[in-house]
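Novice: I'd like to go over a predicted model; first the sequence, then the structure.
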Amino acid sequence: MNTTNRGVTVVVALTAAVALAAGCSSAPAAEETEAAPGSGAAAGDDPCAAYAAYQGHEGTTVSVFSPVRGAEAERFQESWATFTECTGIDLAYEGSDDFETRIGELVAEGNPPDVALVPQPGLVRALAERGVLAPAAGDVATAASAHFSPSWLAYGTVADELYATPLDATVKGFVWYDADLFREHGWTVPRTWDELTELSAEIAATGTTPWCVGIESGVATGWPATDWIEDVLLRAEGPEVYDAWVEHAIPFDDPRVVAAAERAGAILRDPDLAGDGAGGDATAIAETPYQVAGQRLLEGGCALYNQASSFATHWPSGTEIGADGDVAAFPLPPITAEAAPATVVGGHFVVGFADRPEVEAVRAYLAGPEFANSRAELGSWVSPNSGLDAARVPGEAERLAAELLQHPEAVVRFDGSDLMPSAVGTGSFWSGMTDWLLGAETEDVLREIETGWPAE
């Protein structure tokens, strides 16, 4: 499979991880926040001055379709309230728990949304190749090139044409842990994979399940397990092998991928180390929603939970985040002490199916710093947008993620499943990982996914 760029890997300094573990903040609740102007300065007496470039489209409506629902969707809508007030453009938002299927149906019906927030660059590519997307041109392209690095823009580029602009990002491989339990036992943040496995065994010896795991997510069931494979492969084999695997330059079941899966499976498939957080077995893991598994960390069901930085949005309001609080986090460690720590990221990309002037204004706004700062101030959200002021991001986890994303020397590797053809990345990889956790042999599962990789 040909891709327009290399994926996203943020090289993470462990000192930053320790700083997160030592810090303490509360999980943010949504609150009224005025959108920040493009310069990051106050808007002065006229709160609409920062939105002058988007005006002239009063009384119009732009539909926005997204996989984001619940409290996170409410924060999206709150974040652009000033934009709608100042421009007169109404953003009609709809979230779906079956986004990948539904967007395909809407396109086939000839009734796509004006704008969509797409979580997979592979899906962006597929839509662009079908000829149903409006290119990101004019003010959209100008805003995007001013605020995102070429490596990020490459994810939305197909055949040298920019179709999708980055919106947000989540740093994967954050190990959330029960800070009370760590303090009680004097456990410390592991710095290598061996230390992580030793810590897991030590936790198990106390009678506490080390890892909470849940992979149920509706039609997307299985995706949390794909993150484990990607994180371990990147750490064990480095970015070159990771890139080759994502691009299908090496087989999906390459021996190095098999070894990475086995390393992850040594935790995930060991009933002494991993469970659903409620005493359940592998079947319970497959049937437990990932959000529920995470919440069981706070209920004493386990000590560790591997999810993304964005999982901070799922902690109950008032949860103290930090080593002195209720929960804290550290990045999955490198395989060896000599290796540079690395992580994988995910995110949403903005595409347009219509090219009306008001749609272009919305897309340009979503690519600019006004939106990025307004949304970030509401909490549990970060972006690779260079106009985002990290100092205005609430929460230790989010600030660490923002600093990593904006580091001038950061090399980013995007979530592999989101870059693969949808038949694999949002199909056989998800279902295969479910079968794998239920006991199927590693080599058999990966071989079946390889066999089903679509022909060019």
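Specialist: Noted; the coordinates are in hand.
Novice: Please make it C-alpha for all contacts and neighbour counts, starting now.
Specialist: Will do.
Novice: Determine the three-state secondary structure at residue 350.
Specialist: Of the three states, residue 350 takes strand under DSSP: H, G, I helix; E, B strand; the rest coil.
Novice: Contacts only, for it.
Specialist: Neighbour list for residue 350: 115, 116, 117, 118, 164, 165, 166, 167, 363, 366 [criterion: CA atoms under 8 Å, 6 or more residues apart in numbering].
Novice: Could you count how many residues lie near the last one?
Specialist: Look at residue 366: counted by other CA atoms under 10 Å, it has 22 neighbours.
Novice: take a look at this one as well, against the first:
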Amino acid sequence: MFGLRGSSRSRVALAGALGVGLVFSLAACGGDKSDDSSGSTDTAAAAIDCSQFSSFGDLKGKTVSLYTSIVTPEDTPHKKSYEAFEKCTGVTVKYEGDKSFETQILVRAKAGTPPDVAYVPQPGLLQQLVATGKAVEAPKEVADNADKFFGKDWKAYGTVDGKFYAAPLGANVKSLVWYSPKDFKDKGYTVPTTLDELKQLSDKIAATGAKPWCAGIGSGDATGWPATDWVEDFVLRTAGAETYDKWVKHEIPFNAPEITAAFDAVGGYLKNDKYVNGGLGDVKSVASTTFQDAGLQILEGNCSLHRQASFYAANFTKGTDISENGDVYAFYLPGKDATTKPVLGGGEFVLAFADRPEVKAFQYYLSTDTWANEKAKVSSGWVSANKGLKIENLKNPIDVLSAKILQDPNAQFRFDGSDMMPAAIGSNAFWKQSTAWITGQDTTTTVNNIEAAWPKK
């Protein structure tokens, strides 16, 4: 039932971000120190306990093939993070990055020539790969680490038909609102901790004659996806995680009252002429403005708030201070109350197609707090939901914020809903109808049209 569209949408977002200056923004956030990290595998191995791999036997001279969509230059910190494992065990990790990963991994699995390990960026694709019969269940050591270091929500995404296959790897947070700390301080605004406070803040800003929000859902052929993220975030907040899960699985219809209510709640922001679109135009300009450009209005003083994922940091130009007291920063999009913490986001999962000892050892390493911290030391713009990840090892403030959100014991993490819906919905009807909705179509027509497009079994 699942299409391959989810991760391609993520690539659209990342590609847009990269096109606006990822290197510059990471430098502003503290810089990607991966190139400055020691290249010595002796040094890397000395930093970890090699005895943890002894139960897997003598692995010297073995090779593990790894296949992923992560390509140059983002692959450099990944490769560095394996150095300690390679030195400890004598295993060589053969890394292969491919922009066509999402289609090619299925082709290779069905042909009986899969890699030893793959980084799978969406639960739907994971299910399809398991269905080929070529994937193998995760070893007990990995399952134990999943229980120890990750929440039940995360482990469930790596489980298919009651069997655990894949531990989480990296993660991203979409439930963020970007703002200017300096602007908030100057004007006496405080970061909201509930949805009611968010509405009150928006009203307070609007009362000054300013437009509190700037938004853009333009993304070429993928126009509309930022609006679907808004809706998903509000389904989580207004209807709850259990209803969200039913909605994504189509156990309740797309035009159910709870979903209609979430659209209307989003409309209270994005279709409100008093709230949008700061520095850009009227409500309809939300559809014609690219998601990359919209939040830049914060730095121009034309708006105060922009809801977008953690990766949005890449859109700010060189020299922008992205920090808690800087030019721009972000806060968690609050829930109904200060203790409820629904989190919308994405991530990758480590799926194996072989059960040799060296493959199990590599899976084990990637599921540990050891690897998460090694990766953090050589990366910027990366975070994990691993509870053993030490915040002090993260390199920039947005990574720190994301990790704190993911590690919050009250966090209820849910994967991007449209990424798990059939492609006819997630990358077609949901995007297109949300765009029509922004430009004037009513909510009832919108949700009815999406429901009518849901593929019949």
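Specialist: Yes, it's here. Worth saying up front: this structure is predicted, and the values here are computed from it rather than measured.
Novice: if we can go back for a sec, which ones among the contacts of residue 350 of structure 1 map onto helices?
Specialist: 363, 366 (DSSP state H).
Novice: quick one: which of the contacts of residue 350 of structure 1 is nearest residue 58 of structure 1?
Specialist: Nearest to residue 58 of structure 1 out of the contacts of residue 350 of structure 1 is residue 363 (CA to CA; 16.0 Å).
Novice: Excluding chain neighbours, give the residue nearest to the closest one in space.
Specialist: Closest residue to residue 363 of structure 1 apart from its sequence neighbours, by CA to CA, 6 or more residues apart in numbering: residue 140 at 6.0 Å.
Novice: what do you get for residue 403 of structure 1?
Specialist: Nearest non-adjacent residue to residue 403 of structure 1, counting by CA to CA, 6+ apart: residue 390, 6.7 Å away.
Novice: any idea how far residue 404 of structure 1 is from that neighbour?
Specialist: Plainly put, residue 390 of structure 1 is 10 Å away from residue 404 of structure 1 if you go by CA to CA, to the nearest Å.
Novice: Residue 388 of structure 1 now?
Specialist: From residue 388 of structure 1 to residue 404 of structure 1 the distance is 13 Å (CA to CA).
Novice: ok so, going back, which ones are touching the residue nearest to residue 403 of structure 1?
Specialist: Applying CA under 8 Å, 6+ apart, we find residue 390 of structure 1 in contact with 399, 402, 403.
Novice: burial count for the last one?
Specialist: If I follow you right, that is residue 403 of structure 1. Neighbour count of residue 403 of structure 1, defined by other CA under 10 Å: 19.
Novice: Could you pull out the helices in the stretch 51-200 of structure 1 for me?
Specialist: Under the criterion DSSP state H, counting those that start in this stretch, the stretch 51-200 of structure 1 carries helices at the ranges 70-79, 81-87, 99-108, 121-129, 138-147, 150-154, 179-185, 193-205.
Novice: One more: the stretch 201-350 of structure 1?
Specialist: Under the criterion DSSP H, counting those that start in this stretch, the stretch 201-350 of structure 1 carries helices at the ranges 223-246, 255-268, 282-287, 290-295.
Novice: picking that back up, and the contacts of residue 350 of structure 1, which of them are in strands?
Specialist: Of the contacts of residue 350 of structure 1, the ones assigned to strands by DSSP state E are 115, 116, 117, 118, 165, 166.
Novice: can you tell me which residue in structure 2 aligns to the first one?
Specialist: In this case it means residue 115 of structure 1. Aligning on TM-score structural alignment places residue 115 of structure 1 opposite residue 117 in structure 2.
Novice: Quick check: that match touching residue 356?
Specialist: No - at 11.2 Å, residue 117 of structure 2 does not count as touching residue 356 under the criterion of CA atoms under 8 Å.
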